[in-house]
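Enquirer: here are the coordinates; sequence isn't available:
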């Protein structure tokens, strides 16, 4: 006999409320700390769903959010999809033109906006692009000055909602969420997530070494406007873990305070967040002793950062991998049976991998000839993935789907990888970021990580620049702490790279900048580097360079 019900988010909400009803959600807001239990949370989720139903939201309608991580935003994560509608999380850090495109493309009918983000949304508002939005709701209990119309506050909106509202039956194939890619190669593209995709992804990230349990206290640093907060809001409710939400504009001091005061033992975010927290810890010496596991994703984590977290904070910084198109987590650099005794450099090398494929994910690596390459830790190729929470199409973008998904359903990631014999994936570079020098590939990611291993370097980004003889050569943009002599440090860094890699991998030019520009997801924005720093003088310096001997 088949199973008795579809795989939907309703089951996770039921478990959180009925089994772990006394567990807390702690939310930092723009005006303080808000605490309530999962039982109280579930009542408010039903009130929200009831209010949306009464307002006129129907099955399949898209309801947007434009907000940071707090309890109001979290309530929409279950209130909207459990009603049968689709939650569309808009990245608040995107430029206005992208926000306009996203709202118009998704045809959102109602939009929840963070009180701290009303001004930003006002600036992005365009009457034609926002034509489908018939109601704005400000998350909080009052409405600041705004031109958004019609508008009400969240607490007033749900006030008459029914805490005993009965959710409708929803198919596991019903779209539950939607996020858009960051638009680094054109306009952002929508990726839809069904209940079944969220269900499978949630069950996967609850397993393994970094899996969540009801005894954990998890700090959801990953923005809930970015790829569903990496699934952490769903997994905490499903597992019954205590959840801590950092609120608007979380700075290292805010993160440290929440870890110290709430006893956070697990968290996840991008490397820039963890570099900032480590620097703050060195200066302010907060009590971060509760931290056990810090998951890092979005871009490669330098081995030195992994070492520093273990040595200074006694916490394991573990790399994970995924994409907007994969809900997102597909790999985690966790232990195998034969690695449990690893220490020091061996353990750091393991944690620095993009990771082992998660349960439910299949992968293969395809070379330039279209054939699979062996898992030998050396052979390079493009990573392709397939699985229950890996998308097979883009929303309203058939041509992008055709170029990114094979006829038999494998997603082309655009990432060049190698795989060790025992299944650990290393992301070498994006296809577009590899430096092709004299017919050979140079990994910008590996050069960046080597540079960031130098004790003086805080950040480093490497991009290719045209060369008349060698096709392309690497150029590095580096952020350095403290005072230094540019010429001396430039030569020292080139030599430092050459100690680990062939001399011709060393950057032909190094520019020292105040900060590496970052995109809306916290990753280094190499497009911005090209636009702002690649000038005729730099091109001339590279064209006249003579890379180290091969």
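Expert: Looks like it arrived, so ask away. From a predicted model like this one, the values you see are computed outputs, not experimental measurements.

Enquirer: switch to C-alpha atoms for all contacts and neighbour counts from now on
Expert: Fine.

Enquirer: What's the local residue count around the nearest residue to residue 117 once chain neighbours are set aside?
Expert: In space, and not counting its chain neighbours, residue 117 is closest to residue 67: 6.8 Å by Cα to Cα, 6 or more residues apart in numbering. The tally of other residues near residue 67 (other Cα atoms under 10 Å) stands at 26.

Enquirer: And for residue 37?
Expert: So residue 37, with other Cα under 10 Å, has 17 neighbours.

Enquirer: go on, the one 3 residues further on?
Expert: Neighbouring residues of residue 40 were enumerated by other Cα under 10 Å; the total is 16.

Enquirer: Look up how far residue 522 lies from it.
Expert: Between residue 40 and residue 522 the computed distance is 33 Å (Cα to Cα, to the nearest Å).

Enquirer: ok, second structure coming up, stack it against the first:
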């Protein structure tokens, strides 16, 4: 086969920051700090500090391939770690601080982290778990000398940079060199590690920017509420320097009031986060009677956005919504609900319908649907099958976990997502349900997502979840669990009547339970596993 006569120039993440520093000199990183107040610095200043940090890491003995852990909020020091660790050929292992203690201990040992950098917020957490972490792991508090927490053998982040050169001769790495490690939340067994490469991270950023055309104008101010401790904040730390967008980092303050004020004061144009975060922001917007001044766009991912949420942003506040779908194993984005030519002029309800799909598949992400026997089903927008994915941004195996890899990947390398879905001929994805969340009642399938969307459209519902619980006659029946708005009536029948007009009678939930809050996973999704455990015998006992 004849090969092109092209230069060998591997894709490298440090080149992203170098590009941002040279080309987009007006862009900045604004961070709400753990110590208090705001910190500002340009990409050029960030590149200098990243070079100093790289020298510090090498001085501590970090070698190519070593895993260096972070336990931190979205902030400028965390961003510096992203680039310095990857730049020297090591692996940035971001840890979700919301994980249960046993899972956190498992992943630090499984990754065999040589260093752990942590925001001082998490000093008690680190102190309490140190005896469960590897003996050789060393600890760096991400602060200056004046704010160091108590503790033996702690290193200081700013001391690590102090006096180091602000230039580093970055090695030319193979673009398939590992650069980042993120573990799944362990909802079905032990957490599994997704090990990303420079190539996959950079391609993912560029694919997303192309498919989210218009979402990254030069000079935009983007607020990543989606955490940097999970799947690289959906690639925003790489997209922003490429696009010339400023990053407004919220730190630990993720409540509606704090986000509203930060967006307002820093003229944030767009923000990215999960539905639970946007519930808090919408409540704050309702209280103020307006949106944050410059806000134009929000991106929603992590779990399906209720139709009522999309409508509130678009109709009440003229904020454009873009929903995305993906998985940790996909680094992470697979689809985005961007409108195609002419669709922006459609009536509001038709636009909302399009934006409550999971969106159109990104370039570089191949998708197919298969039945229970592994046979491919039509991509006609009607046939339902399990969704399989493949592509240069999808992992090909789990990190040091052959058993889990053998279960998740078929002989041709396709990754089984566990989602039941439909695909239209032009690549629009409709997630019907997680395979484990589908409810089989009397031999018929009921989608928990469809029921949740109907219930969430009722004005009294703040958040809800539907689970299948055992039934003596029908095998399973749907149970609706609702968190109502603070001033709302808890009227079961009114809610069921609202849903009854859109679905068959046999699909209606058998009961509605009102609760003050729903359990959530470490990544902000509703934990249906915990709900099933809590309500496993509910309908059986009710007979």
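Expert: In hand now; what should we look at? Computed from a predicted model, the values in this text were never measured in an experiment.

Enquirer: quick revisit: map the residue nearest to residue 117 of the first structure onto the second structure.
Expert: Taking TM-score structural alignment for the superposition, residue 67 of the first structure sits opposite residue 72 in the second structure.

Enquirer: list the contacts for its match?
Expert: Contacts for residue 72 of the second structure (Cα atoms under 8 Å, 6 or more residues apart in numbering) come out as 78, 95, 97, 117, 118, 119, 122, 228, 229.

Enquirer: Give me the number of neighbouring residues for the third one.
Expert: Neighbours of residue 97 of the second structure under the rule other Cα under 10 Å: 20.

Enquirer: where in the first structure is the aligned partner of stretch 93-108 of the second structure, by residue range?
Expert: With TM-score structural alignment applied, stretch 93-108 of the second structure matches the range 88-103 in the first structure.

Enquirer: End to end on the matching stretch, go ahead and measure it.
Expert: Per Cα to Cα, the first residue of stretch 88-103 of the first structure is 9 Å away from its last.

Enquirer: Name the surrounding residues that touch that stretch.
Expert: Contacts of stretch 88-103 of the first structure (Cα under 8 Å, 6+ apart): 62-67, 106, 108, 117, 123-126, 129-130, 177-180, 182-183, 187-188, 190, 224-228, 520-521.

Enquirer: what's the average distance of the longest helix belonging to the first structure to the second structure?
Expert: Secondary structure of the first structure read by DSSP state H shows that its longest helix is helix 38-55. Relative to the second structure, and after both are superposed, helix 38-55 of the first structure has an average distance of 0.7 Å to its aligned residues, where the measure is mean Cα distance after the TM-score superposition for the first structure.

Enquirer: which residue numbers in the second structure go with that helix?
Expert: Under TM-score structural alignment, the match for helix 38-55 of the first structure is residues 43-60.

Enquirer: buried ones in the matching stretch?
Expert: By neighbour count, with 16 or more other Cα atoms under 10 Å as the criterion, the buried positions of stretch 43-60 of the second structure are 43-44, 46-57.

Enquirer: How far off centre is that stretch?
Expert: Offset of stretch 43-60 of the second structure from its chain centre (Cα atoms, centre = their mean, to the nearest Å): 27 Å.

Enquirer: now swap in stretch 292-310 of the first structure and tell me
Expert: Offset of stretch 292-310 of the first structure from its chain centre (Cα atoms, centre = their mean): 14 Å.
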